[in-house]
Structures are given as C-alpha cells and as structure tokens.
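sequence first, then the predicted structure, then my questions.
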Amino acid sequence: MKKFAIIGASGYIAPRHMKAIKDTGNKLVSAYDINDSVGIIDSISPDSEFFTDFERFQEHAFRLKRNVSTALDYVSICSPNYLHHAHITAGLRLGCDVICEKPLVPTSELLDELLLVESETGNKLFNILQLRHHQAILNLKKKVASESNPHKYEVDLTYITSRGKWYMESWKGDPRKSFGVATNIGVHFYDMLHFIFGKLQKNVVHYTSEHKAAGYLEYEKARVRWFLSIDANDLPLSVKGKKPTYRSITVNNEELEFSEGFTDLHTISYEEILANRGYGIEDARHCVETVETIRASKISVAANGENHPFLKSLNL
C-alpha cells in the first residue's frame, strides 16, 4: 500500500485522483487546499490529515519522512495551472514521486527545469494523459499506424464546454494563471492528436479571445482544424438548451465516438504509473510546446481548407 498526499484537494479534478488512489488499493494520508470544501474525503479516506496552510502541510510531510513506515510515496497535484511547477518541485524535494494534472507547466523551459529537479532528487514526475488510455483513441491510433498507404487524415476537433460567469472570476479566467482557454481546456486534445498522428509540422492560430480560440495544426498523418470555446452561444442548435457541452472529433468526415468511457481513465493512469509505465516529462513535452506556440502566435488569416467550420459564426 502506497501512501499519497494531494495538493489541490478541493478542485474539480481532485475526486478522480482520490478515487484512483482508493481503487488501486492505496491510501490518502494527507491533503492540502486553501479552500476547505473537501467533504468528499470522508467517503474515501476519512482519516486523512487536511491542511489549509501549505507550510503546515509541508512540515507534516517532512515529519512523516523521518520514518520509512510513515513516509509519503506519492504527491498528486490538482492545483491551479500556474502553481504546478512550485508544487511539483516541492513534492519531488519531499522525497516523493509526483503525479500531476495537465498542463505540467506552461513552457518547455520549465520542463527542462523539472528534469533538473528530478536528477537532483532521484524522484520521478508523471503526467496524467488519460486520453491515451481511452479505447476509442487506442483503436484509432492502431488503425492509423497500420495504414499501408500513408496519407494525411482530415480532422475537425470541436469542443465547447459552457461556463458561467464564475469562470472569468476564478483563476481559470485569468490568463496569467490558467494560460488561456486553448491551454486550459485544449492541452489534453493536443496530446491526443500527437499520440495518434505523430509529430507536429504546422501550428497556426486563426482566432483567440478570453472565451474561445481556433486554429490549424498539421501533423505527420493529419490536417486538423480545431475550435475550443467556453461560450454557450457557440453550441450547435442541435444541442443548445439541451446539453451544456458539445464534443466532436471527425476523422475523414466520420465521427469518432468517445463520449463514453471516461469514468475510470484516471484509475487506469494510476495503475500504469504504479506499474512503472506512466507518462513522464518527455511524454508531455509535445503538448506543452504546442500550447506555448499557440499563446505566442499572431493571428493568421485562415488559408484555403484550414479554417474550422465554426469560424464562420464569428463573422471574421
């Protein structure tokens, strides 16, 4: 039984990590968050310590470290994006392996810094890249890899996840903390595209605002038009007023159905990490570089065939 701590225990994604810890037969020993809405701990590990001050959390972890029978094995990071780097390095320096949500960090330079901390501490950092474990994604990857006549697939990625006014008042609405909508809600899709279609060859941004972004990515085996939004007004008429979220990926005009099968992906990720088959820093580099380029890019006029269909609705 491995002993875990969680940083960011009251966040949206933290319950999936807590469930994964429990489902893999391990124990949540300690948790930290500046907010105290963490009642879910009662149903997972009611004996877990909980702190709202990072200094007290860290000191408790150092005390546990004195004895091999109590020392933490893993620290799971579910905190806001801009705190990942600091929390990852703290976990590594506590003598623990670290499991962190996406994006690990905003830049490739900080990835290199994390490699240094790994080498200094001898501990490992793992990234949750859960879509790589989704069966529909694995099936498509296998199909693409088996093509005897290689060609570039035509892909449209559309993800609209409606968010209320609270979003812009939270850290997620602050680009200094979330790194913008393309990074915050898109980074796992960019990782998925690289996982299936290979290295990125072209990265163009056609539109960006605090609520939505669109562009074009060309991979070794795919041409991808993408559109991401948190604005409910962008929802297609077929789902508007019925569902708050619209997720669509078409490959050569055929819909890739992967709306189901998400429930246990974090648990599968934990199982792989615990079996020493987890995804590390270099696995995450491609998607970090992709969003880093998107944030730094100037807006370009969409070339013929590279514009996402939803761009028309923006009256560009």
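Looks like it arrived, so ask away.

okay, CA-based contacts and neighbour counts for the rest of this
Fine.

which residue packs closest to A136, ignoring adjacent ones?
F258 (6.0 Å; Cα to Cα, 6 or more residues apart in numbering).

okay, now the one you found: neighbour count?
As a burial measure, F258 scores 15 neighbours (other Cα atoms under 10 Å).

how near is it to I137?
8 Å (Cα to Cα, to the nearest Å).

please compare the first structure with the one that follows:
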Amino acid sequence: MKNFTQIGAAGYIAPRHMKAIKETGNNLVAAFDPNDSVGIIDSYFPDADFFTEFERFDRHIDKLRRRGQGVDYVAICSPNYLHDAHIRFALRSQAHAICEKPLVLNPWNVDALAEIEAESDTRIYNILQLRLHPAIRALREKVAAAPKDKIFDVDLTYLTSRGHWYHASWKGDVQKSGGVATNIGVHFYDMLGWVFGPVKHSVVHIHDADVAAGYLEYDRARVRWFLSINADYLPEQAKAAGKRTYRSIMIGDEELEFSEGFTDLHTVSYQDILSGGGFGLEEARACIETVFNIRQARPVGLTGDYHPFCARVKGR
C-alpha cells in the first residue's frame, strides 16, 4: 500500500482521484484545499488529515517524511496555474507527482521541470486518460495500419455547458486557466496528436471567453475543432433532450463512439502509473505546445476551412 496526499480536494475532478487511490488499494493520508467544502473525503478516506493553509500542510508532510512515514505520491488537482509549483512541492517532498491536465501552461515550464526531475529520484506523471480509452486506442491502431499517405478528415465538437460561476472562478481567468481551449480542450489535443502525429499547421478562427474554434493540420489528419461552455451553441437535438453536454468526433463520415467508459479512466490511469507505466513530461509536451500556440494566435474569423458550428456564434 502506497501513501498519497492530494492538493485540491473541493473541485470537480478531485473525487476521481480519491476514487482511483481507493480502488488501487492505497491510502490518502492528508489533503489540502483552501476551500473547506470537502465532505466528499468521508466517502473515501474519513481518517485523512485535512488542511486549508498550505504552510501547515507543508509542515505536516515534512514531519511525516522525517518520521519515515513520508508520502509516496502527491495527486495534484489544483488550478492550472498552480500545477508547476505543486509539482515542485511533490518532488521536494521526495514523492512522485500525479498531475491533472494541463500539466503546466507554458512549454518552457516543461523544460524547467525536466531539470528538477533529473535531479530527483521521483517522477512527474500527467493524467492523459484518453490514451487509455479502448475506442481511442483502436483508432490509433486503425490510423497506423492505414496507407501512409492517407490523411483523415476530422471534426471535433465538444460543448460542456457552464453557468455564470465559471467566469467568476479561476477558470474564467485566462492567466490562471489558459482559457477555454486549454481548460476543456487540452486532453483532446493530446489525443489527436497521439493518434495522428505532430501538428504541422494551426489556425484559430474564434477565441472568446466562452468559445474557441480553429483548424489543426496533423501529420495524418485535417481537424476542424469547436469547443464551448455556452449552452446556446448546443445542437437542437441536445437541447430538446435536456442535455447540457455534447461530444462528437467525426472521422470522414463515421462517428467515433467513445461516450462510454470515461468515469473509470482515472482509476485505469493510476493502475498504469503504479504498474510502471504512466505518461511523463515528454508525453505531455506536444499538447501543451498546441494550446499555448492557440492562446497566442490571432483569430482570423470565419475564413478558410472552419468548423460548421462557428456559424452558431453570435456576431459571426
């Protein structure tokens, strides 16, 4: 049994990490979050210590280490802009870091972490769970088996509605979250790069606070993408069914069916890491570069090969 601690316990994704720690037969000894609405801990590790001040949490983890009861892994579910600092804390604590995506916001942060990791006996892992989804793995095999000159045409559409709270939180601050393309899209860009190869060309058509869209040309694919948190842009059939989320990946005229199996992928990710696998800094680099370049790009508007949903965006 390994000892875990968790940074970030009150957010949306934190329970998936607690569940993964529990289901892999390990123990959460302590958690930190500046917010104290963390009753979810009782469902998994009611005996875990909890801190709302990082300084006291830091002292506690150091005390455990000096007693020979140090943690083996630090699960990081904090706001995106804090990942870099919390990964450094994990390595200073002589623990492996398991960090939510995006690992960091800027490509140069990867280089700096690589230096620190090289000086350490511990590793940095990124949760890139779509790489473990059976449908995505099958797609990668299909692409690899296709003629080498075959270029796939892909439409990626992902809408996950969010209320007014989103813009008032750290997620609505581009300096803290990286913006909507980074916050809700980074794992899709990782998946696309893993399946279709390196990015060759990128165009951004729209990049607002609640919607982003563009075109990415990979080694083996031409991808039109559309991401939004605005429920107004949902397809009519989704609205009629009362759905708040819509996810679609069209490859040519075929829909990639991968709607099932999402809830357990964090546990599968933990099993992979604990058995000697896992995705490290270099695996995370490409998607970090992709979202960074999207943030820096100047939107060109509705010109060229843009995603059909762009016509739904007000003022376009």
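In hand now; what should we look at? Computed from a prediction, not measured in an experiment: that's the story for all the values here.

TM-score them against each other, please.
TM-score for the superposed chains, counting by TM-score structural alignment, normalised by the length of structure 1: 0.97, backed by 314 aligned residues with a Cα RMSD of 1.1 Å.

re the thing from before, list the contacts for the counterpart of the residue nearest to A136 of structure 1 in structure 2?
The criterion is TM-score structural alignment: under it, F258 of structure 1 has F258 as its aligned partner in structure 2. Contact criterion Cα atoms under 8 Å, 6 or more residues apart in numbering gives 133, 135-136 as the residues in contact with F258 of structure 2.

what about the helices in structure 2?
Along structure 2, counting by DSSP state H, helices occupy 14-23, 54-66, 83-92, 107-118, 134-145, 165-168, 174-177, 180-196, 236-240, 265-274, 281-296.

deepest in the core, which of those helices is it.
Of all the helices of structure 2, helix 180-196 has the most neighbours on average by mean count of other Cα atoms under 10 Å, namely a mean of 22.

circling back: and which of the contacts of F258 of structure 2 is nearest to A240 of structure 2?
Checking the contacts of F258 of structure 2 against A240 of structure 2 by Cα to Cα gives A135 as the nearest, at 27.6 Å.

from I76 of structure 2, how far out is that closest one?
Computed with Cα to Cα, the distance linking A135 of structure 2 and I76 of structure 2 is 27 Å.

can you check A213 of structure 2 too?
29 Å.

do you know which of the helices of structure 2 lies nearest H205 of structure 2?
Closest of these to H205 of structure 2 is helix 281-296, at 10.0 Å (criterion: Cα to Cα).

tell me which other helices or strands that closest one touches.
With contacts defined as 3 or more Cα pairs under 8 Å, 6 or more residues apart in numbering; DSSP states H and E, helix 281-296 of structure 2 has these neighbours: helix 107-118, strand 124-126, helix 180-196, strand 199-207.

give me the most central residue, structure 1.
For structure 1, the residue nearest the mean C-alpha position is K102 (2.9 Å; Cα atoms, centre = their mean).

do I have it right that it meets F126?
No: the pair formed by K102 of structure 1 and F126 falls short of the contact definition of Cα atoms under 8 Å, at 10.2 Å.

sorry, back to before: ok, the residue nearest to the centre of structure 1 - contacts?
Contact criterion Cα under 8 Å, 6+ apart gives 81, 127-129, 187-188 as the residues in contact with K102 of structure 1.

for N127 of structure 1, see how far away it is.
Remark: distance between K102 of structure 1 and N127 of structure 1 (Cα to Cα) = 7 Å.

please apply the same query to E113 of structure 1.
In this view, E113 of structure 1 and N127 of structure 1 are 15 Å apart by Cα to Cα.

and the match of F258 of structure 1, how far from D149 of structure 2?
As defined by Cα to Cα, F258 of structure 2 lies at a distance of 26 Å from D149 of structure 2.

now H83 of structure 2
With the distance defined as Cα to Cα, H83 of structure 2 ends up 39 Å from D149 of structure 2.

what do you get for F196 of structure 2?
Following Cα to Cα, the distance that separates F196 of structure 2 from D149 of structure 2 is 12 Å.

so what's in contact with those two at the same time?
The contact sets of F196 of structure 2 and D149 overlap at R220 (Cα under 8 Å, 6+ apart).

list of residues touching stretch 155-166 of structure 1?
Outside of stretch 155-166 of structure 1, the residues within contact range by Cα under 8 Å, 6+ apart are 222-232, 234-235, 244-253, 308.

my bad, should have said stretch 240-252 of structure 2
Taking Cα under 8 Å, 6+ apart as the criterion, the residues outside stretch 240-252 of structure 2 that touch it are 152-161, 231, 234-235, 238, 255-257, 259.

now that stretch: buried residues?
Of all the residues in stretch 240-252 of structure 2, those buried under the rule 16 or more other Cα atoms under 10 Å are 244-246, 249-251.

which one of these is nearest to F292 of structure 2?
Taking Cα to Cα as the measure, I249 is the one of these closest to F292 of structure 2, at 22.5 Å.

what's around the residue nearest to the closest one when sequence neighbours are not counted, how many residues?
Counting by Cα to Cα, 6+ apart, I249 of structure 2 lies nearest to L156, which is 4.6 Å off, once chain neighbours are set aside. Summarising burial for L156 of structure 2: neighbours were counted as other Cα under 10 Å, giving 20.

which one in structure 1 is aligned with L156 of structure 2?
Using TM-score structural alignment, the equivalent of L156 of structure 2 in structure 1 is L157.
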